[in-house]
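In: Dropping a prediction and its sequence here:
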Amino acid sequence: MKPVLSKGFFALLEEAEQAVESLTPEQLMESRGDDKDLLLVDLRDIRELQREGKIPGAFHMPRGMMEFWIDPESPYFKGIFAEHSRWVFYCNKGWRSALTTHTAMQMGVTHIAHLAGGFSAWVDAGGEVEEVPKR
């Protein structure tokens, strides 16, 4: 039996995209070099990174760990999030990153954005890509 949802992912995505700051690949390319306090966070599955590469210097965080890794009260907190005051999340198409950015905002994060169109848009815009070796 098909689940009955009161709100599907497209509705959640629309809400998130209205609430979050979205950067184009060109805006991100322009600001990356100037903003030493920027943490670029790749939310894709490790298999996606190994298959397609990642934006140079990006930190990998599986989307399912975000709430735990960014919260200083969590036993899973990652100190890299305390080292940077501005974060930009990205995924493949910009869907996961919009939803994740919206959730982080609900947790109180203020200096945050996501890459509109995701890694695919980055590549299409001629953005640099670095290989991620298989472990």
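Out: In hand now; what should we look at? These numbers come from a predicted model, not from an experiment. Numbers count the residues shown, from 1 in each chain.
In: contacts, neighbours, all on C-alpha from now
Out: Fine.
In: Would you map the strands across this structure?
Out: Here the chain has its strands, by DSSP state E, at 22-23, 38-42, 59-60, 86-90, 112-115.
In: Which among these is found nearest to residue 15?
Out: Using Cα to Cα as the measure, strand 22-23 is the one of these that comes nearest residue 15, at 13.0 Å.
In: would you turn the strands of the chain into CSV with distance to residue 80 and mean neighbour count?
Out: Shown next, in CSV, are the strands of the chain (distance: least, Cα to Cα, whole Å; neighbours: other Cα atoms under 10 Å):
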stretch, distance to residue 80, mean neighbour count
strand 22-23, 22, 20
strand 38-42, 8, 22
strand 59-60, 9, 16
strand 86-90, 11, 24
strand 112-115, 15, 25
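In: before we go on, here's another structure to hold up against the first:
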Amino acid sequence: MSAPPPSPRIDEILAQARDGVAQLEPAEVPAALARGAHLIDVRSAVTRDVEGHVPGAVVIERLVLEWRLDPSAPWRMEDGPALDDEVVVLCNEGYHSTLAARDLRDLGFHRATDLRGGFRAYHRLGLPVAGAPTRYVD
């Protein structure tokens, strides 16, 4: 009996999830919001409360993200993005958001991507940070 093939490592999973996907650069956030992109913050409350919020971002807990965005779900958020809309997910450093964006693409949001480097890269550029979220969807 042969051994099962080795499981992929997380760096391989991330590389596969990013393959062929243009991540949004932190400096591009204001322009993306101006053109109507949906910026979704999936960071934990502990992190958001300490570090702040990107103005214009909608906070959705990662645990319920797909249910709040799926156009066919009864739990969908009001005014959520359409499958053809640009959706940008952000997390702390751009890893968790890569996997969330992959899952949204699997759900049909073919323009879903994430913010390269996450909130911390955005903050390092000195871009605006707010003390409260623009919108919180539970």
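Out: Perfect, I can see it now. What you see is a predicted model; the values in this text were computed from it and never measured.
In: can you tell me how far the most centrally placed residue in the first structure sits from residue 10 of the first structure?
Out: Computing the C-alpha centroid of the first structure and ranking residues by Cα atoms, centre = their mean puts residue 89 first, at 1.9 Å. Distance from residue 89 of the first structure to residue 10 of the first structure, counting by Cα to Cα, to the nearest Å: 19 Å.
In: and the strands of the first structure as CSV, adding distance to residue 79 of the first structure?
Out: Formatted as CSV, the strands of the first structure follow (distance: least, Cα to Cα, whole Å):
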stretch, distance to residue 79 of the first structure
strand 22-23, 25
strand 38-42, 12
strand 59-60, 12
strand 86-90, 13
strand 112-115, 17
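In: by contact count, what packs against the longest helix anywhere in the second structure?
Out: Taking DSSP state H as the criterion, the second structure has its longest helix at helix 96-106. Contact partners of helix 96-106 of the second structure among helices and strands, from 3 or more Cα pairs under 8 Å, 6 or more residues apart in numbering; DSSP states H and E: helix 10-18, strand 87-90, strand 112-114.
In: how big is the offset of the second one relative to the first structure?
Out: When the first structure is overlaid, strand 87-90 of the second structure sits 0.9 Å from its aligned residues on average, using mean Cα distance after the TM-score superposition for the first structure.
In: So which elements touch that strand?
Out: With contacts taken as 3+ Cα pairs under 8 Å, 6+ apart, strand 87-90 of the second structure sits against strand 38-41, helix 96-106, strand 112-114.
In: Can you tell me, leaving aside adjacent residues, what's nearest to residue 93 of the second structure?
Out: Using Cα to Cα, 6 or more residues apart in numbering and skipping residues adjacent in sequence, the residue nearest residue 93 of the second structure is residue 118, 4.1 Å away.
In: Surely the residue nearest to the centre of the first structure is in contact with residue 38?
Out: No. Residue 89 of the first structure lies out of contact with residue 38 (Cα atoms under 8 Å); the separation is 10.6 Å.
In: And for residue 78 of the second structure, the neighbour number?
Out: When neighbours are counted by other Cα atoms under 10 Å, residue 78 of the second structure registers 10.
In: before we move on, the earlier item: which residues touch the residue nearest to the centre of the first structure?
Out: 40-43, 97-98, 100-101, 112-115 (Cα atoms under 8 Å, 6 or more residues apart in numbering).
In: tell me how far the ends of stretch 14-25 of the second structure are from each other?
Out: Taking Cα to Cα, stretch 14-25 of the second structure runs 17 Å from one end to the other.
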